[in-house]
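**Student:** Sequence isn't available, so here's the structure alone:
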């Protein structure tokens, strides 16, 4: 076996390269995974563009993945074995803060996410503690790499407590927003998609969104009010991370609405704060995902396999993954999801478009 592997590294904002690193060996309680697919996340794009305040450089990105267990350290449960197909829960919580004690580890005060605060998985191999391994036997490796980003959207919808028949606006229908669209539709909601990109709005339409609002050409608040007979949506989920969408969510919300923020912005946001009180709205945050969210997405993809074909923009080998990031940064509205394929893995029938 070779002693070194290929990896993608963001060296500094605007600088990304294909590098070689030593192949890690699993320690006690750890499992080594040979990667098959890794998806680029919006946080990876933000890191490359210098917009991610949580990342330090240099950093190997990547936390949306599928792979195969290829080595196991000591003290790993017998339920995990070499050859199993898996994904990884990429959030590492401290176990002692208030959120962890409340059994909400995704909101851990000291959380470290792969590819952000700690090294990611955009390499041929990665080692993680066995309790972060999630076996996935029912999906193709390609579709398995979509579980984590869709789970973030599914978690936000759980936070929103959506009821059948409610009108839900999703501000920003990149990958996380599309997860919100799918989860809201699963709850029986009437979904309005809002984005600056006509291409992304078309994907949301194909996935089931009923109305589309192009923020590049339309007044978002006026359009949302018009689509709801002047009431405004009863649930608004913000997944764009823009000061404008943060404000639009409150301005367009109906009386007694729930507003859920999934994105975040580095700059201050000014609100008309009287609307918080006069509308008696609920403001909620949503962070990451849980194991249950991973399970819900897995079941959804089992039942709706055509979703992946609609969502995935392109699949490239690791040798050109740096160029793919630069391409995405140059035209972010044209790309929803890039998957990186590794090594000599041969896609199965239907595994790639």
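**Tutor:** It's in. In this text, all values refer to a predicted model and were calculated from it rather than measured experimentally.
**Student:** C-alpha only now, for contacts and for neighbours.
**Tutor:** Fine.
**Student:** Spatially nearest residue to the spatially most central residue of the chain, not counting backbone neighbours?
**Tutor:** Relative to the mean C-alpha position of the chain, the nearest C-alpha, by CA atoms, centre = their mean, is the one of residue 149, at 2.5 Å. The shortest distance from residue 149 to any residue that is not its chain neighbour, by CA to CA, 6 or more residues apart in numbering, is 5.9 Å, and that residue is residue 176.
**Student:** quick one: residue 288 from residue 301, how far?
**Tutor:** 19 Å (CA to CA, to the nearest Å).
**Student:** ok, back up a step: what about the residue nearest to residue 149, which SS state?
**Tutor:** Local secondary structure at residue 176 is given as helix here, using DSSP: H, G, I helix; E, B strand; the rest coil.
**Student:** burial count for it?
**Tutor:** For residue 176, the tally of surrounding residues (other CA atoms under 10 Å) stands at 26.
**Student:** Next up, the contacts around it.
**Tutor:** Contacts of residue 176 were listed using CA atoms under 8 Å, 6 or more residues apart in numbering, and they are 149-150, 152-153, 239.
**Student:** this is the comparison structure:
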């Protein structure tokens, strides 16, 4: 392919985090993609809760971030194609697994790109978290008629609620925010429980399940208490699925309880990029087929220049907050 005819002019606009809780917007020259890459003119990028620890400035974090850094939920249109890329063309609308997507453009290896069909035209599609939800759901092994407790109803918990309910499971949603529980009910949860008192929740789930507790319990918070609660709500020979992002140190578990009940514990996080891409492709199919409808969950939208507000909203979670998008 002769790339000399492809667009080069223009500027790359990107967010940089120079210090905890601060952003700068920078502009640099816009290069062509390397061999095997495509360049994506981004329509937007989802804001991930995993950004919040770097945003707070832990000791291990290095500032300033690279331009666009931390953004990994981008989607948009290919506007340049590198040497040797086949099957992808300029103008194609795609989601991609990239890592500098708080920007006007990002670059992706051709095998880290997922085409978006015409049915999704003009729909925001942060592919990485949707792919995570599909991969977690697959590892939950949820069947019709099973009882599933989901602890933590943020974006991920809401998606898993919908996937489980549409697969025929009875879903018990547990969250500290009443507004999030209302979302869970709209996504198909049969019961909704406020996450306020450990023992009260256990007793309520025990009554709802005639003393059997739950076939599957998904922990989607990333804190110690939800892990403790999840084990208590898992029935004998049930499955506890860890979907929460635990990034603030070690955890303790009640190994006696885990042993006694003989539960299976699944860490549903992935690191293989190919698995992420498979999940993103599965998410596209699930949306097209009607098994997944994430669009009502995109509650807050910000321009790139307000990335700091988007991150703060993701941290503080105002009343109706579920998911923030940075849109270009």
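**Tutor:** Now that the structure is in, tell me what you want to look at. Because the structure is predicted, anything quoted here is derived from the model rather than measured.
**Student:** ok so, going back, and the gap between the residue nearest to residue 149 of structure 1 and residue 7 of structure 1?
**Tutor:** Using CA to CA, which is the criterion applied here, residue 176 of structure 1 is 25 Å from residue 7 of structure 1.
**Student:** can you check residue 168 of structure 1 too?
**Tutor:** Plainly put, residue 168 of structure 1 is 40 Å away from residue 7 of structure 1 if you go by CA to CA.
**Student:** quick revisit: structure 2: which residue goes with the residue nearest to residue 149 of structure 1?
**Tutor:** Under the alignment (TM-score structural alignment), residue 176 of structure 1 pairs with residue 156 in structure 2.
**Student:** Quote the end-to-end distance of stretch 292-302 of structure 2.
**Tutor:** First-to-last distance for stretch 292-302 of structure 2 - CA to CA - comes to 24 Å.
**Student:** tell me which residues in it are buried?
**Tutor:** Buried residues in stretch 292-302 of structure 2, counted by 16 or more other CA atoms under 10 Å: 292-294, 297, 301-302.
**Student:** Show only the entries of those found in strands.
**Tutor:** Among those, the members falling in strands (DSSP state E) are 301-302.
**Student:** Any chance of CSV for the buried residues of stretch 292-302 of structure 2, columns distance to residue 240 of structure 2?
**Tutor:** What follows is the buried residues of stretch 292-302 of structure 2, written out as CSV (distance: CA to CA, whole Å):
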residue, distance to residue 240 of structure 2
292, 23
293, 25
294, 24
297, 25
301, 33
302, 36
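**Student:** give me every residue that touches residue 67 of structure 1.
**Tutor:** With contacts defined as CA under 8 Å, 6+ apart, the neighbours of residue 67 of structure 1 are 33-37, 85-87, 141.
**Student:** Name the nearest residue to it, ignoring sequence neighbours.
**Tutor:** Distances taken as CA to CA, 6+ apart put residue 35 closest to residue 67 of structure 1, at 4.2 Å, once the chain neighbours are dropped.
**Student:** Chain neighbours aside, what residue packs nearest to the equivalent of residue 93 of structure 2 over in structure 1?
**Tutor:** Matched by TM-score structural alignment, residue 93 of structure 2 corresponds to residue 85 in structure 1. Leaving aside its chain neighbours, residue 85 of structure 1 sits nearest to residue 68 (4.5 Å; criterion: CA to CA, 6+ apart).
**Student:** who's more crowded, residue 168 and residue 7 of structure 1?
**Tutor:** Neighbours of residue 168 of structure 1 and residue 7, each counted by other CA under 10 Å, are more numerous for residue 168; the result is 30 against 22.
**Student:** The more buried one contacts residue 233, doesn't it?
**Tutor:** Yes - applying CA atoms under 8 Å, one finds residue 168 of structure 1 in contact with residue 233, separated by 5.6 Å.
**Student:** Map the residue nearest to the centre of structure 1 onto structure 2.
**Tutor:** Using TM-score structural alignment, the equivalent of residue 149 of structure 1 in structure 2 is residue 129.
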